[in-house]
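**Q** here are the coordinates; sequence isn't available:
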């Protein structure tokens, strides 16, 4: 594990950052896509709504123009009109022309559009106008040469006014025209201002509309455009690009995004349309998009701020804990974590410090226990390698050889060799019961020879306990203790009964003798010394055995010293079947 993790290698930092990427970014893109889709739908819906409104107005305007054209055409076949066209040009009766004008004027003044119908009588050089009355053709400069009219203007179109060429109007010429024309000709003129008034209705009925326009088949156009948004390039060529289906397009003028909604008027080959501000119509969507961008930027800033706060509140305490754990793993049990901020990290720091303290205490206790165990073992081994026992055994061996008791001498030599072979096991802390018994039997055989056969013994190990491990020479210490103290004041044959049996989860090791027994005071004194071993690690006899067993198995180990009713003493060790960990 590395000594120090970099900031972006931290699992916490990566988790927070990835969560941000997996939540904010997809949501932002999804919302942006939905807004784009919604903006497109809203644009289409608003455009079609404007198209429908414009279509209604265009149909009404087209019907009115056709109605005017039809009504004017009817006068070409009117009996009164035909009669007037046949009056002598030298002496025309202006009364009849005035009467005819009054009749026509009454009809056209009631029309929806403020149109001027001019009935031209070429033979009489007169023109009857619903607005200007009966006038000589000299008042209409553009009608002096009828040949120029011809069939060039068969439909509604923007032209100079026939009476005032400086004024432009929407007009149409009805009738057969040639240079020698004698039959009447009908001309309808609609003033451009009157047409603009009709176009203004589109603005008043539709919010967001910036301008409306009318274009003839030649591309000439007029508009109602208070703010001057419409420019020539935006309208030119519009008629040629309009299909039978609705066709819309966008343009920019004066920093405003305009949406052009034209409607083709098939009956009169003209176009009526309007232009609205897309930004004002799509303002809610644009606002939402800007708000979304603001949320994304704000979320990013908050994420960075949260990461910086996490670096101080989470990453640094985590790093402190990780580095402390690494030091603890390397064996530095004195390491502690100082955590001032409250919360989970304070709890973790307290538990870590508590664990480190317990580990340090356990290691010290284990070290002290090992030292005591080593001291006890060395003390025991020093007591076992007793030179007096060896000297006495060799002196007895010498006397037996001198007295020619060669058989016993040979046996003693063999038993001595077997007994001191225990030196091969002195480096082991534990031996099995089977190995312990193998060491005890030569020892007892030597004492049998030395005591002249007055010692007898029985060794009974319950089946299955041969592999049970006990501290080295523990059972032998019980045997030596019995031989040393039990038979000093008795003259009868000595007997030892050595047993190892299982009792539940414990194993009982007992040595029973038929010696002089033990009084209660001596027994209490021995038990007191066993429970209060010297702190300096100096042990003797039973105290040594009991101390080593307690170090291995804890307080589950117990020892009992009881007098035998028939005489003698029984010492029993109660050991758990498994070591305490």
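**A** Ah, there it is. Note that the coordinates shown come from a computational prediction; the quantities given were computed from them, not determined experimentally.

**Q** From now on I want contacts and neighbour counts done on CA atoms only, so please keep to that.
**A** Fine.

**Q** Residue 387 - how many residues pack around it?
**A** Here the number of neighbours of residue 387 (other C-alpha atoms under 10 Å) works out to 11.

**Q** just checking, what packs against the longest helix seen in the chain?
**A** Taking DSSP state H as the criterion, the chain has its longest helix at helix 11-74. Applying 3 or more C-alpha pairs under 8 Å, 6 or more residues apart in numbering; DSSP states H and E, we find helix 11-74 packed against strand 168-174, strand 185-191, helix 192-205, strand 256-265, strand 270-277, helix 278-281, helix 283-310.

**Q** Buried deepest among these, which one?
**A** Of all the helices and strands packed on helix 11-74, strand 270-277 carries the top mean neighbour count, a mean of 24, counting by mean count of other C-alpha atoms under 10 Å.

**Q** got the angle between it and strand 256-265?
**A** Counting by axes from the mean of the first three to the mean of the last three C-alpha atoms, to 10 degrees, strand 270-277 lies at 160 degrees to strand 256-265.

**Q** Can you tell me what sits against strand 270-277?
**A** The contact list for strand 270-277 (C-alpha atoms under 8 Å, 6 or more residues apart in numbering) reads 54, 58, 156, 202, 208-217, 239, 256-265.

**Q** Distance from the chain centre to that strand, please.
**A** 50 Å (C-alpha atoms, centre = their mean, to the nearest Å).

**Q** can you list the residues that contact stretch 33-53?
**A** By C-alpha under 8 Å, 6+ apart, stretch 33-53 touches 202, 206, 246, 248, 259, 261-263, 278, 281-282, 285, 288-289.

**Q** structure B:
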């Protein structure tokens, strides 16, 4: 049935329809999420670029200010006097000059928070002058080492051990292996730089990279990121800010880099992407939760609609199946006051009308069948009566009184059966007894020309009610159209078997007159039996179907004996077994 062949029910259609309707909204939501994430990422990068520019500019200005202060100290009269003509000074002049230089060094040190300490090395007086004090003794070798690094370094910032220094010496063209007249050493406060780097990127990290020395000052580094950041910083050459995103061990980082103009260092700050996107990820997770909840709600709503539609439809389909099986008393009740209620009401009206029409047609068929049966009896009697009296005349003429007596007995039983006013149905055993009476008459008529074999019906099926006169017309047809023309060796075989809940009775002859075209025409007549056909095997076939349904009836085939084969199928009900 069509209902059983369904592949795509209402529920998935409803769910798919809702999904198709809401999918553009969620696609737009996903697109907006991506746009917001991209915009947020761009804003963070822009903020990082601004921080890089600002801090690099501030650091450069501090270095320039320190450079300017240092240059003013280079031409100081007291420094020049102590470093060149100190022996010519009196002890008092020497002491006063040193005190003034101590104050000037203190001013230099206090001029910038980036200066950790400032020292004047004056070999001539063998003193190191600091802020507010001085130290006796100057290491010429140490002085020469510092001067050499300052001379080799292009930048004013040089590394000496772990110290980051700025300085100058006089004169600038010093003879090799000879100490300068004086040297100014300014140690940069690396802790101050680290604090500034920390304030720039509190969620990530920052690097100040010195390209020539390959040294780095950083506030703190995340694991496994230092090498990548230093590699990016080492590539910086221009003064523009570069922003990149790199991935390390499955984690993404946003980085902004810039090379200082005129100085040999670069600044880079970075922030883990998951840190800055943390709040956005929360909203994004809420979006997907909302999406999942909406899918669940749509599924539940679709299922509710499906149930509201399926139950009435299922009730109607069950009712249709019962009608298909012939149960016309079925009715559909619908409690809801909707379109399904109207449909159920119309279905009930249709079934009632159909039941009424079928009852009328059935009664008409019964009346027609009874009329056909009486007509068939009247058609058989005159023809058979003529043949019977002719045979009786011959028996009497030849004075074969015993056979004549038997023949009259068979003939009397035969006409008693077909002429008595009986019901249209009788037991199969009675029908077979009438067929035996007819066979006895025909065997006396044809004698040894036709051999007849009849297998008795099992006793368990003898009480089965069947339409009247269904066996004798088939036997009569075999004699008239198959065996009557045979001079000798005619054979009629009647057998039975139980197959697939059907009692099958087979009638086979070895007549030679049946052609394939005639067999096909007979099959067609049985398949398209019209109500105008009232005689012969077609009449029997139609009456069997009226009694037992379309699965019953007659089926013709080519017999193994060579002539016509007729199979009579009668359904066996379980209660009759």
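**A** Yep, it's here. Owing to the predicted nature of the structure, the values given are computational and were not obtained by experimental measurement.

**Q** Any chance you could compute the TM-score here?
**A** Once superposed, the chains reach a TM-score of 0.53 (TM-score structural alignment, normalised by the length of the second structure), with 362 aligned residues with a C-alpha RMSD of 4.1 Å.

**Q** related to what we said a few turns ago, okay, the helices and strands packed on helix 11-74 of the first structure in JSON lines with distance to residue 334 of the first structure next?
**A** Formatted as JSON lines, those follow (distance: least, C-alpha to C-alpha, whole Å):
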{"stretch": "strand 168-174", "distance to residue 334 of the first structure": "104"}
{"stretch": "strand 185-191", "distance to residue 334 of the first structure": "104"}
{"stretch": "helix 192-205", "distance to residue 334 of the first structure": "86"}
{"stretch": "strand 256-265", "distance to residue 334 of the first structure": "74"}
{"stretch": "strand 270-277", "distance to residue 334 of the first structure": "76"}
{"stretch": "helix 278-281", "distance to residue 334 of the first structure": "70"}
{"stretch": "helix 283-310", "distance to residue 334 of the first structure": "28"}
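
**Q** of all the ones you listed, which lies closest to residue 569 of the first structure?
**A** helix 283-310 (73.8 Å; C-alpha to C-alpha).

**Q** and that closest one, what other elements does it pack with?
**A** helix 11-74.

**Q** Give the other helices and strands that the helix or strand that the helix it packs on is followed by contacts.
**A** Next helix or strand after helix 11-74 of the first structure toward the C-terminus (DSSP states H and E): helix 79-85. When contacts are defined as 3+ C-alpha pairs under 8 Å, 6+ apart, helix 79-85 of the first structure packs onto helix 94-108.

**Q** relative orientation of the helix it packs on and helix 11-74 in degrees?
**A** Orientation of helix 94-108 of the first structure against helix 11-74 (the same axes, to 10 degrees) gives an angle of 150 degrees.

**Q** Excluding chain neighbours, what is closest to the residue in the first structure that residue 230 of the second structure lines up against?
**A** When the first structure is aligned by TM-score structural alignment, the residue opposite residue 230 of the second structure is residue 236. Nearest residue to residue 236 of the first structure in three dimensions, chain neighbours excluded: residue 219, at 6.3 Å (C-alpha to C-alpha, 6 or more residues apart in numbering).

**Q** Verify the stated contact: that neighbour with residue 241.
**A** No: using C-alpha atoms under 8 Å, residue 219 of the first structure makes no contact with residue 241, being 11.8 Å away.

**Q** So if I had to pick from these two, which one is more boxed in?
**A** Taking other C-alpha under 10 Å, residue 219 of the first structure and residue 241 do not tie; residue 219 has more neighbours (18 against 9).

**Q** The second structure: which residue goes with that one?
**A** Aligning on TM-score structural alignment places residue 219 of the first structure opposite residue 214 in the second structure.

**Q** next structured bit after the helix or strand where residue 503 of the second structure lies?
**A** Secondary structure from DSSP H and E places residue 503 of the second structure in strand 502-509. Where DSSP H and E defines the elements, the next helix or strand beyond strand 502-509 of the second structure is helix 516-527.

**Q** Not counting that following helix itself, show me its contacts.
**A** For helix 516-527 of the second structure, contacts defined as C-alpha under 8 Å, 6+ apart pick out 538, 541, 554-558, 564.

**Q** just the buried members of those?
**A** 538, 541, 554-558, 564 (16 or more other C-alpha atoms under 10 Å).

**Q** from those, which single one is nearest residue 362 of the second structure?
**A** Among these, and counting by C-alpha to C-alpha, the member closest to residue 362 of the second structure is residue 541, at 16.9 Å.

**Q** Please name the residues that touch that closest one.
**A** 526, 553-554.

**Q** Could you do residue 158 of the second structure as well?
**A** Here residue 158 of the second structure is in contact with 149-150, 164-166 (C-alpha under 8 Å, 6+ apart).

**Q** so can I have CSV of those residues showing distance to residue 346 of the second structure?
**A** Shown next, in CSV, are the contacts of residue 158 of the second structure (distance: C-alpha to C-alpha, whole Å):
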residue, distance to residue 346 of the second structure
149, 108
150, 108
164, 100
165, 103
166, 104
